[in-house]
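*Asks:* with the sequence up front, the predicted model follows.
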Amino acid sequence: MTSTAEPDSPADRQPGPGLRADAERNRERILAAARRLYASHGLGVSMACIAREAGVGKATLSRRFATPEELINAVFADRMDAYATATARALADPDPWHGFVGYVQAVCAMQAADRGFADVLAMTFPAAKALEARRDEAYHGLLELIARAKAGGHLREDFTHQDLAILLMANAGVIAATADAAPDTWRRLVGQMLRAWATPGTDLPPLAQAPAPTALYRAMVRLTRPAPGSGADRE
């Protein structure tokens, strides 16, 4: 990470022909830094830490993104688009159960690829209106997907959309705990949950292997230790 924050550039403070280009460069540096930090540490990273990582002053960051919600909205806009696309793709599948399984696997894979996105899926951000709008769009598509999978006889009647929310929260915890020691553990969790949700006799994807005992032990030990730099991330 950048050790010291650079002062605001003159173009950031004064009007002139270079303002737009410099401002856009600063914006992209901020977004890139936020993506890196959110992906590795989650959404608890402070705005001050992001400014240092980007090599800009706090005033520059606040001019580009006045609140954490604005920054989160900008960073995760493309991922929320992908989330909504996963829902649309699942609905387009002629086999409702196959579409449902693919949706669950795709969303959980997005969580595994980006810890920040794992937090986004498990939290709400009323001030980030564009992000919430895409989440609502995906949510209504999910309700239709659930109804179709139940009508096809492969998803248990007592399944509710809250069960998926529970899985996403659990998956976020598994990802955070096992990211270094056993990064594919989330696949096992998802496979077991699909088995719990399916009606008897339903075709299921192969179950991922359980993590090795030594890897799982390392992950459990990691849970008892503070994350490196966690204090700095939450100034």
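*Replies:* Now that the structure is in, tell me what you want to look at. Residues are numbered from 1 along each chain as shown.
*Asks:* contacts, neighbours, all on C-alpha from now
*Replies:* Fine.
*Asks:* packing partners of the helix or strand harbouring residue 166?
*Replies:* Under the criterion DSSP states H and E, the helix or strand holding residue 166 is helix 161-178. Helix 161-178 makes packing contacts with helix 96-113, helix 115-122, helix 129-151, helix 185-197, helix 213-223 when contacts are defined by 3 or more C-alpha pairs under 8 Å, 6 or more residues apart in numbering; DSSP states H and E.
*Asks:* want to compare, so here's the second one:
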Amino acid sequence: MSTEVSQVRRSDARDNRARILAVARAAFAADGLEVPIREIARRAQVGPATVYRHFPTKEALLGEAFAEQMALCSTVVEEGLAAEDPWRGFSLVVEKMMEQHALDRGFSRAFLARLPPSVTYFTEDRDHALRLVLELVRRAKDAGALRPDFVVEDLVLALMANEGIRAESPQARVAASRRLAALMLQSFQANPVAAPLPPAARLPLSVR
């Protein structure tokens, strides 16, 4: 009987942890990173003590909530570095990062936030991804494809603008993000070549 009880408790603990993470992701996306632990506990239908039992600090919860997305972001940058054409690799990273951020505003806010050093397993991965982006930038400049005055902060500006997209559905956010990425990439080129843009998405201020 004690073994069965122990198994049930472990199962309940896993369920609680998964629910807390899901609620935290949704809360950070909807209301920003300032959502208090007590509110996350209320939405997850557990007590604050249960949240702290799984995540000793809010920073630990934040890092765990977006660990998978951060790993995907690093994978995207590595894929860009593997491309033979430096400009194509750079473009792929910009397009995919902006799409990823459009799909998950909570991750976008965390990525762009000035997080405390204690969120090591998120900030270290983010810094690693940005260092890889710098290598992409160097290659694209050496190839004469990327304008020489481009700096990585210009990509951060594009991501910040992308995070501000407001649309009625995830599909519309992605569509708007793809068009914004195309506009940004044309502005980043050393010798811009006019090309058709992806279709426009209907946004709150669209002309009807």
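*Replies:* That came through fine. From a predicted model like this one, the values you see are computed outputs, not experimental measurements.
*Asks:* circling back: mind putting the helices and strands packed on helix 161-178 of the first structure in a markdown table, distance to residue 39 of the first structure included?
*Replies:* A markdown table is the format used below for these (distance: least, C-alpha to C-alpha, whole Å):
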| stretch | distance to residue 39 of the first structure |
| --- | --- |
| helix 96-113 | 8 |
| helix 115-122 | 5 |
| helix 129-151 | 17 |
| helix 185-197 | 16 |
| helix 213-223 | 18 |
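*Asks:* out of these, which one sits most buried?
*Replies:* Highest mean neighbour count of those: helix 115-122, a mean of 23 (counted as mean count of other C-alpha atoms under 10 Å).
*Asks:* residue range for it in the second structure?
*Replies:* Mapped onto the second structure using TM-score structural alignment, helix 115-122 of the first structure covers residues 105-112.
*Asks:* re the thing from before, show me what counts as buried in the helix holding residue 166 of the first structure.
*Replies:* Neighbour counts over helix 161-178 of the first structure (16 or more other C-alpha atoms under 10 Å) mark 167-169, 171-178 as buried.
*Asks:* measure the most centrally placed residue in the first structure to residue 110 of the first structure for me?
*Replies:* Nearest to the mean C-alpha position of the first structure, by C-alpha atoms, centre = their mean, lies residue 117 at 1.1 Å. According to C-alpha to C-alpha, to the nearest Å, residue 117 of the first structure and residue 110 of the first structure sit 7 Å apart.
*Asks:* give me the common contacts of the two.
*Replies:* Common neighbours of residue 117 of the first structure and residue 110, using C-alpha atoms under 8 Å, 6 or more residues apart in numbering, do not exist here.
*Asks:* and residue 75 of the second structure? What does it align with in the first structure?
*Replies:* So residue 75 of the second structure corresponds to residue 85, using TM-score structural alignment.
*Asks:* ditto for residue 164 of the second structure
*Replies:* Taking TM-score structural alignment, the alignment pairs residue 164 of the second structure with residue 173 from the first structure.
*Asks:* looks to me like residue 9 of the second structure is in a helix.
*Replies:* Yes: assessed with DSSP: H, G, I helix; E, B strand; the rest coil, residue 9 of the second structure lies in a helix.
*Asks:* for it, give me its contacts.
*Replies:* Residue 9 of the second structure neighbours (C-alpha under 8 Å, 6+ apart): none.
*Asks:* equivalent analysis for the one 10 residues further on, please.
*Replies:* For residue 19 of the second structure, the contacting residues are residue 44, taking C-alpha under 8 Å, 6+ apart as the criterion.
*Asks:* so residue 60 of the first structure sits right up against residue 22, yeah?
*Replies:* No: when contacts are counted by C-alpha atoms under 8 Å, residue 60 of the first structure is not listed as touching residue 22 (11.0 Å).
*Asks:* looking at the two, which has the bigger crowd around it?
*Replies:* residue 60 (21 against 15; other C-alpha atoms under 10 Å).
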